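Visitor: Structure for the following, please:
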Amino acid sequence: MKWNTLAGATLILLAVLIQPGVSLGATPAKPATVRVQLQDLPLLDQDGRQLRFKSDVIGDRLVAITFTYTTCTTICPILDSIFVKLQDKLPGRLGKDIFLVTVSIDPVNDIPPRLKSYAGKLKAKPGWSFMTGNKVNVDKVLVGLDMFSADILNHTPSILVGDGKSGVWRRFYGFPSADKLLAALNELSSARSR
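Guide: Okay, the predicted model is just below:
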C-alpha cells in the first residue's frame, strides 16, 4: 500500500514538473495579473476563531495565499515548504505589513485543531493563518479566487500574491521560489508609496 502511494505521488509530481515552465526552481517569467472576487464569508482559522475572509483575513493587507490540505502527499508539501521559506525571509514584516494565508481545499477534514497541528509541524509564525470552515463558504471563497476544484486530488499548484487595498492580484502557477514571491510582495508594497 505504501509503495503504491509513493509511486503514485512520484508520478503526479513528475507530471507536474514536465509541464512547460514548471519546475521546482523555475516558474513562468511573469506571474499572471488576475481578477479575484474576495468573498466576505465567515471562515475559521487554526485557532477556531471566526473571521470574515475579505474584511478580517485580507482587509487592506499585502497577502500571499496558497491552497493546500493536510493529508495531501503530492504538491501541497512543496507549496508549504515555499511558504516556510517565505516566512523566514520576512523577519519583522510577517504579521505586520505582509501576511501569509493557507486556505484548506478540504474543509470537511481540515478542522481547526488539525490545521493548528499542521501549522505547528510547519513552524508557522504569527502572521501566517490557516483557514477552513463550512464547506459551502470555503467553496465560495475558492470560486472567487478561481481556485475551486471538485476533485482535490487534482488541484492546480498556484499561489496568489495581492494587495487587499489596491485590489491588484498576481497568480503564480507551479512552484515559484520564495524569492519571487517576496519580490512580488515588495513590488506591491512599493506601489503603495507612489
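Visitor: hey, let's count contacts and neighbours off CA atoms from now on
Guide: Noted.
Visitor: hmm, who's touching stretch 62-74?
Guide: Stretch 62-74 has contacts (C-alpha atoms under 8 Å, 6 or more residues apart in numbering) with 9-10, 12-13, 76, 79-80, 97-106, 110, 114-115, 118, 147, 153, 157-165, 181, 185, 188-189.
Visitor: Now find how far off-centre it is within its chain.
Guide: Distance of stretch 62-74 from its chain centroid, counting by C-alpha atoms, centre = their mean, to the nearest Å, is 4 Å.
Visitor: Distance across that stretch, terminal residue to terminal residue?
Guide: Terminal residues of stretch 62-74 are spaced 28 Å apart (C-alpha to C-alpha, to the nearest Å).
Visitor: can you pull out the strands in the chain?
Guide: Counting by DSSP state E, the chain has strands at residues 32-34, 42-45, 50-52, 62-68, 98-104, 128-132, 158-163, 169-173.
Visitor: quick revisit: if burial is judged by neighbour count, which of the contacts of stretch 62-74 pass?
Guide: Buried residues within the contacts of stretch 62-74, counting neighbours by 16 or more other C-alpha atoms under 10 Å: 9, 13, 76, 79-80, 98-106, 110, 115, 118, 147, 157-164, 181, 185, 188-189.
Visitor: Count the residues that sit near Glu187.
Guide: By the criterion of other C-alpha atoms under 10 Å, Glu187 has 11 neighbours.
Visitor: any idea how far it is from Asp40?
Guide: 26 Å.
Visitor: same check, this time on Leu11
Guide: Counting by C-alpha to C-alpha, the gap from Leu11 to Asp40 is 38 Å.
Visitor: Which one's more surrounded, those two?
Guide: Using other C-alpha under 10 Å as the criterion, Leu11 and Asp40 rank with Asp40 on top: 18 against 13.
Visitor: To compare against the first, here's the next sequence to fold:
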Amino acid sequence: MSGRLASLLLAALLSCPAQSHDAPHNQRLPVIRTAPDFTLTSQDGNRVSLHDFRGKAVAVTFIFASCTDTCPLLTDNMARVQDKLGSVFGSKVAFVSITVDPERDTPEALKQYAQNFGANLKGWAFLTGDPVVIREVERKYGVFAKKTASGDIDHTFLTSLIDPKGNLRVQYLGVRFDLEEFRGDLLKLLDEAE
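Guide: Reported below is the predicted structural model:
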C-alpha cells in the first residue's frame, strides 16, 4: 500500500462515522446510519439500486475485475460464504460488488469476473456506472480509490453490511475477516427482521 493511500485510509477511518465489527456474538449489531442509496448498472446491463434489495440483508463490497492482488481473495471469500448460506442466498441475503474501475469494467467484464468466481447472479450483483457516480458512492461508503502509474487501482477494502430496513450496521475492514462471523452477522440481521 502506498504511503498516500495509507494516509487516505487513516483519514477515512478518523472521519468516517462507520464502525468496524466489534459487537459480541450475543448482542445486536449497532445501527450506524441509513445506508447511502445508489443506482448503477449490473453485469446484465440493468439499472440496480440499493433500495431494490429492501427486505434482504445486503453485503456491499468494492472490487475491480482486472485486479490480480486482493480483490480476487475478497471475491473468493464472498463466494464461499454465498455457498454456505444455502437457500437464504438470493431470497433473503444479497451481495453487491461495485467496481472502483468503471472506465474498464463494463457490464460484460464484470459478468465474466462473476462467472470466474462462481457467483450466483440470482443473489449477487456486480455493478458499474458513470465514473463520477461511482466516486460519489465510494465517498459515501468511506472507500478511497486511486489509480496508480501502472494502471492498477489502490483502494480501501471495506465490506458494509446493510439490514433489511436499509440501515448500515457494520463495516469490515480488509479482506481477512472471519467468514463465519460475517455469515453469522448476515443471519443475525435476518433474525432481527422477523
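Visitor: And the strands of the first structure: which comes nearest Leu122 of the first structure?
Guide: Proximity to Leu122 of the first structure (C-alpha to C-alpha) singles out strand 128-132 among those, at 10.5 Å.
Visitor: Spatially central residue in the first structure, please.
Guide: Nearest to the geometric centre of the first structure sits Thr66, at 0.7 Å (C-alpha atoms, centre = their mean).
Visitor: what residues are up against the aligned partner of Asn116 of the second structure in the first structure?
Guide: Taking TM-score structural alignment, the alignment pairs Asn116 of the second structure with Lys121 from the first structure. The contact partners of Lys121 of the first structure, taken as C-alpha under 8 Å, 6+ apart, number zero.
Visitor: Once you drop chain neighbours, what's closest to Val161 of the first structure?
Guide: Of all residues not flanking Val161 of the first structure in the chain, Ala64 sits nearest, at 4.3 Å (C-alpha to C-alpha, 6 or more residues apart in numbering).
Visitor: do the same with Val143 of the second structure
Guide: Nearest to Val143 of the second structure is Thr156, by C-alpha to C-alpha, 6+ apart, at 5.5 Å.
Visitor: From Gly142 of the second structure, how far out is the one you found?
Guide: Taking C-alpha to C-alpha, one finds Thr156 of the second structure at 8 Å from Gly142 of the second structure.
Visitor: next one: Ala23 of the second structure
Guide: 20 Å.
Visitor: of those two, who's got more company?
Guide: Neighbours per residue (other C-alpha under 10 Å) separate Ala23 of the second structure from Gly142, with Gly142 holding more: 21 against 12.
Visitor: mind checking what the more buried one lines up with in the first structure?
Guide: Using TM-score structural alignment, Gly142 of the second structure lines up with Asp146 in the first structure.
Visitor: how about Gly48 of the first structure, what does it touch?
Guide: Shown in contact with Gly48 of the first structure (C-alpha under 8 Å, 6+ apart): Pro112, Pro113.
Visitor: measure it to Lys96 of the first structure for me?
Guide: Per C-alpha to C-alpha, Gly48 of the first structure is found 21 Å from Lys96 of the first structure.
Visitor: With Lys165 of the first structure instead?
Guide: Applying C-alpha to C-alpha to Lys165 of the first structure and Lys96 of the first structure gives a distance of 15 Å.
Visitor: swap in Lys125 of the first structure?
Guide: Applying C-alpha to C-alpha to Lys125 of the first structure and Lys96 of the first structure gives a distance of 12 Å.
Visitor: quick one, what contacts the equivalent of Lys135 of the first structure over in the second structure?
Guide: Residue correspondence to the second structure (TM-score structural alignment): Lys135 of the first structure is matched to Pro131. For Pro131 of the second structure, the contact set (C-alpha under 8 Å, 6+ apart) comprises Asp101, Pro102, Glu103.
Visitor: cool, Asp191 of the second structure as well?
Guide: Asp191 of the second structure is in contact with no residue at all, counting by C-alpha under 8 Å, 6+ apart.
Visitor: now the angle from the helix or strand hosting Ala11 of the second structure to strand 167-173?
Guide: Element membership for Ala11 of the second structure (DSSP states H and E) is helix 3-15. Counting by axes from the mean of the first three to the mean of the last three C-alpha atoms, to 10 degrees, helix 3-15 of the second structure lies at 140 degrees to strand 167-173.
Visitor: got a list of what Gln82 of the second structure touches?
Guide: So Gln82 of the second structure contacts Phe89, Ala119, Asn120 (C-alpha under 8 Å, 6+ apart).
Visitor: Repeat that for Val93 of the second structure.
Guide: Shown in contact with Val93 of the second structure (C-alpha under 8 Å, 6+ apart): Lys56, Ala57, Val58, Gly123, Leu186.
Visitor: and the two most separated of those?
Guide: Among the contacts of Val93 of the second structure, Gly123 and Leu186 lie farthest apart (C-alpha to C-alpha), at 13.6 Å.
Visitor: need the helices for the first structure, in chain order.
Guide: In the first structure, the helices defined using DSSP state H lie at 2-17, 76-88, 112-121, 135-144, 178-192.
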